[in-house]
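Visitor: structure for this input, please:
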Amino acid sequence: MSTEKTTPHILIVDDCTLTCRLLTALLTAEGYGVTAAHDGTSGLAAARNHSPDLAIVDLHLPDLSGIEVAGLLQPEVPFLALTIDRSPEAIEACIDKGALGYLVKPLDADSFLRQVRVSLKRGREQRNLRRALRDNHTVNKALGVLMGFLQLPEQQAFEVLVARASACNVKAVMLAGDILAASETLSRATLENRPTADTRENAREARAFLHRFRPGRR
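Guide: The predicted model follows:
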């Protein structure tokens, strides 16, 4: 999806007509382009047609859950979660899915618009980072290692690499180098006819390191 637009475009996915009208009015008054959808299926279709810069997704939709919709929008479309649910479980689910923020109804207009501005900026930064990483040779080689070792599709391998780099507060390129080093360690251990105790231990540590990138691991 292309995101190079002069005016940011925002997608609202909420089955409450009143909420959609209210948020649309607030956003258009600020100069944003807005598309509203009232269920998850329509929201996904609107995302394909309008290439939004940000989605505001209600967690409780009549067909798909908001979390399902957000998962299908990611990583091309960053999102804000919208709900009346303040439970820690709901918040954690949104954070795990990559939500840029968590909006609880009823909304305060000033706070809402402030979060939209911050989220649009963070979304642009994330997309720029992803483009830069996609063009990096070391990262691409590391993705190949993760895809082979963990049997992951390329997009999921990229997501777990970026997520782990963020969680460990290290640069993704440096972490990619560690992945390649672990892969080389395993290759050396495989090629040795009679691996030493040190070689076997190094291989065990390399496998354990690569397994940390398995989706769902903390």
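
Visitor: C-alpha only now, for contacts and for neighbours.
Guide: Will do.

Visitor: all strands for this structure, in order.
Guide: Using DSSP state E, the strands of the chain run over 9-13, 33-37, 54-58, 79-83, 101-104.

Visitor: for comparison, sequence B:
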Amino acid sequence: MTAHILLVEDDVKLCRFMESELGLEGYRVTVAHDGITGLNLALESQPDLVILDWMLPSLEGVEVCRRLRSLGHKVPIVLLTARDELSDRVIGLEAGATDFVVKPFNIEEIFARIATYLSLV
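Guide: Okay, here's the model as predicted:
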């Protein structure tokens, strides 16, 4: 069965690139461009993994992460952000993120992290 990835990213150009690359790797991808839509899709579609931007309209990614965890969801969450301070990493991990990737990133790194987390589920 094909793994389902929820991609929540408000940068349309980056989102299209990632959606295309993930699709080429064989993943089924659902996209949201804001936090509230991302949270609702995560709850409704039960993805195998979530790639979640930190800075999103309507609800920050770190808050989406907190809410998913508070509802008992164990889905792996890879938090994307341009924020690279140690305190930001701690905030993201304390919110329940499985991993933290700093922008700009190499898509191969994302693929490796996805493969690792999907093998654990």
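
Visitor: from the contact counts, what lies against the top helix by length along the first structure?
Guide: Ranked by number of residues, the top helix in the first structure under DSSP state H is helix 109-134. If contacts are counted by 3 or more C-alpha pairs under 8 Å, 6 or more residues apart in numbering; DSSP states H and E, helix 109-134 of the first structure sits against helix 17-29, strand 54-58, strand 101-104.

Visitor: let's see it at 6 Å
Guide: Taking 3 or more C-alpha pairs under 6 Å, 6 or more residues apart in numbering; DSSP states H and E as contact, there are no helices or strands that helix 109-134 of the first structure lies on.

Visitor: what angle do that helix and helix 17-29 make?
Guide: Interaxial angle, helix 109-134 of the first structure versus helix 17-29 (axes from the mean of the first three to the mean of the last three C-alpha atoms, to 10 degrees): 70 degrees.

Visitor: picking up where we left off before, can you say which of the strands of the first structure is nearest to Glu154 of the first structure?
Guide: Glu154 of the first structure lies closest, by C-alpha to C-alpha, to one member of the strands of the first structure: strand 79-83, at 21.9 Å.

Visitor: which residue numbers in the second structure go with the closest one?
Guide: Structural correspondence for strand 79-83 of the first structure: residues 77-81 of the second structure, per TM-score structural alignment.

Visitor: who's in contact with the matching stretch?
Guide: For stretch 77-81 of the second structure, the external contacting residues (C-alpha atoms under 6 Å, 6 or more residues apart in numbering) are Val50, Ile51, Leu52, Asp53, Trp54, Ala97, Thr98, Asp99, Phe100, Val101, Val102, Lys103.

Visitor: average distance between it and the first structure?
Guide: Here the mean offset of stretch 77-81 of the second structure against the first structure after fitting is 0.4 Å, by mean C-alpha distance after the TM-score superposition for the first structure.

Visitor: quick one: what's aligned to Thr7 of the first structure in the second structure?
Guide: By TM-score structural alignment, Thr7 of the first structure lines up with Thr2 in the second structure.

Visitor: distance of the closest residue to that match other than its chain neighbours relative to Val62 of the second structure?
Guide: Excluding the flanking residues, the one nearest Thr2 of the second structure by C-alpha to C-alpha, 6 or more residues apart in numbering is Tyr27, at 5.9 Å. For Tyr27 of the second structure, the distance to Val62 of the second structure (C-alpha to C-alpha, to the nearest Å) stands at 24 Å.

Visitor: nice, that's everything, thank you.
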